[in-house]
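S.K.: Pasting the sequence and the predicted model now:
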Amino acid sequence: YRVIKEGGSFFYNHKIRYENGRMLHPLEWLSKTKWNVWQEIIWNRKIAGNIRGWRFWQVDERLYWLVKGKPKELKPEHAKLTSVWEIKPESGHKSHPAVFPIELPARVIYSVLEDKYGIVIDPFCGTGTTLVAAKILGKGYIGIDISKEYVEYAEQRLKHAEKEKLRVYKEVALHKVELTFKQRKEMGMWEKPSSHEL
């Protein structure tokens, strides 16, 4: 929080967990911090294990968009993104037990970070997925990890970031719109539906 400028964002990923039969929700501790919890995003992973069968299959994780103060508007060309993100988890990686699919940090970066010279910081960078996404999208990046092995792996991955460009570019193109709702309304191309249409 201290090093982020006013209006800066921090995205925090956490899965709802259970202990002694009680649900532990991330908002319990996030609400005690200085961060402004701007939005809760549901990451629908579409896959999960349900060994005990005590609850419905939990196929989702949460991303919390935390802001220092108030953020800028989202980039308008990506205005059709919703608060439910259907992105399949990464598979086949033996280098780290919890590798993000690169589409996840890419979506955050291209939707929120407007400044050409903006910097992405990942304090638990692991194998460098967030850093690779930032590099491909032309942003500055800083990665931190306690594991020397992961840092070295991330460095090598960054050297060959071009191999992952296609996935990032596909993700960016997936949600682009030619005209936002705001622009369509200003041009008289969109009317508010009447009550009987709702």
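M.R.: Nice, I can see it. Note that the coordinates shown come from a computational prediction; the quantities given were computed from them, not determined experimentally.
S.K.: Going by C-alpha atoms from here, please, whenever you check contacts or count neighbours.
M.R.: Fine.
S.K.: Look up the closest residue to Arg167, ignoring the ones flanking it.
M.R.: Counting by CA to CA, 6 or more residues apart in numbering, Arg167 lies nearest to Glu103, which is 7.1 Å off, once chain neighbours are set aside.
S.K.: ok, second structure coming up, stack it against the first:
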Amino acid sequence: MSKLKNSSLLVIVILLFCCITYCKGQDSILEEVKHFIPKSAIQNEIRVFKGDLNRDDLEDIILRFKLTNEPEYQEHVYLLIGQKNGKYELGAKNDSLEFDNVDGTVFDKIVIKNGYFSLEYIGYGNTSGSYEIITFKYSDIDKSWYLHRKGSKLIHRYFTEGDLKENISTQKDFGKILFQDYSY
């Protein structure tokens, strides 16, 4: 029993350390970009994601937040482009995303990789779950981000392997849509 208590305590300490480290890292990054965040932003809804959005080998930031005076499903996503002097400039923004907290779907994370970034959502229900991913790609020609791919997967606990519902659409299906013009 003593080993179980020690193991549990160790796991709790490690999780606490990870949470504190993550929060402090978010806080230091937020300090660098706080002038982009409106005063009415809900503090616990501000998220920062780092990566190279435009393939220039400089660290960029995606800032995702919500505002107090808007519906809970309304999201704001800003693409902040790293400059050689260590500052950030607004590359693009989208204030028209309305997917979080709709029909059991919640924001999960943003993944940035090699000029692409994806907004990822998870949905929960009594007998099913879903996964939504919306991916944008940087265009070197236009110096802008376009909708590249939308995918969704529905998993139902009563489905068999062949019943899995998956839907993927690409630019061939929806045309050229700029990130700032995209609404969901």
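M.R.: Nice, I can see it. Keep in mind that what you see is a predicted model, and the values were worked out from it rather than measured.
S.K.: After superposition, what's the TM-score here?
M.R.: The TM-score (TM-score structural alignment, normalised by the length of the second structure) is 0.31; 112 aligned residues with a CA RMSD of 6.0 Å.
S.K.: tally of neighbours for the residue nearest to Arg167 of the first structure?
M.R.: Glu103 of the first structure has 22 neighbouring residues, counting by other CA atoms under 10 Å.
S.K.: can you check the one 5 residues further on too?
M.R.: Around Val108 of the first structure there are 17 other residues, counting by other CA under 10 Å.
S.K.: Name the helix or strand for it, please.
M.R.: helix 103-112 (DSSP states H and E).
S.K.: now do Trp65 of the first structure
M.R.: With DSSP H and E as the criterion, Trp65 of the first structure is inside strand 60-67.
S.K.: elements contacting that strand?
M.R.: strand 9-14, strand 36-44 (3 or more CA pairs under 8 Å, 6 or more residues apart in numbering; DSSP states H and E).
S.K.: Mind putting those strands into JSON lines with distance to Val168 of the first structure and mean neighbour count?
M.R.: Listed next are these as JSON lines, based on distance: least, CA to CA, whole Å; neighbours: other CA atoms under 10 Å:
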{"stretch": "strand 9-14", "distance to Val168 of the first structure": "18", "mean neighbour count": "18"}
{"stretch": "strand 36-44", "distance to Val168 of the first structure": "18", "mean neighbour count": "18"}
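S.K.: With Ala134 of the first structure as the reference, name the closest of these.
M.R.: strand 9-14 (14.1 Å; CA to CA).
S.K.: Are there helices or strands packed against the closest one, and which ones?
M.R.: Secondary-structure packing of strand 9-14 of the first structure (3+ CA pairs under 8 Å, 6+ apart): strand 60-67.
S.K.: List the buried residues in the strand it packs on.
M.R.: Within strand 60-67 of the first structure, the residues scored as buried using 16 or more other CA atoms under 10 Å are Asp60, Glu61, Arg62, Leu63, Tyr64, Trp65, Leu66, Val67.
S.K.: Distance check, the last one against Tyr12 of the first structure.
M.R.: To tie it back to what came earlier, the one meant is Val67 of the first structure. From Val67 of the first structure over to Tyr12 of the first structure the distance is 11 Å, taken as CA to CA, to the nearest Å.
S.K.: do the first one as well
M.R.: Computed with CA to CA, the distance linking Asp60 of the first structure and Tyr12 of the first structure is 14 Å.
S.K.: Repeat that for the fourth one.
M.R.: Using CA to CA, we find Leu63 of the first structure at a distance of 5 Å from Tyr12 of the first structure.
S.K.: Toward the C-terminus, what is the element adjacent to the longest helix along the first structure?
M.R.: Taking DSSP state H as the criterion, the first structure has its longest helix at helix 148-159. Beyond helix 148-159 of the first structure on the C-terminal side, the first helix or strand identified by DSSP H and E is helix 165-174.
S.K.: who does that following helix touch, helix- and strand-wise?
M.R.: helix 103-112, helix 129-136.
S.K.: Pick the most buried one from these.
M.R.: helix 129-136 (a mean of 25; mean count of other CA atoms under 10 Å).
S.K.: List the buried residues for the helix or strand that that helix is followed by?
M.R.: Toward the C-terminal end, the helix or strand that comes next after helix 129-136 of the first structure (DSSP H and E) is strand 140-143. Residues of strand 140-143 of the first structure classed as buried by neighbour count (16+ other CA under 10 Å): Tyr141, Gly143.
S.K.: Give me the helices and strands touching strand 140-143 of the first structure, please.
M.R.: For strand 140-143 of the first structure, the packing partners by 3+ CA pairs under 8 Å, 6+ apart come out as strand 119-122, helix 129-136.
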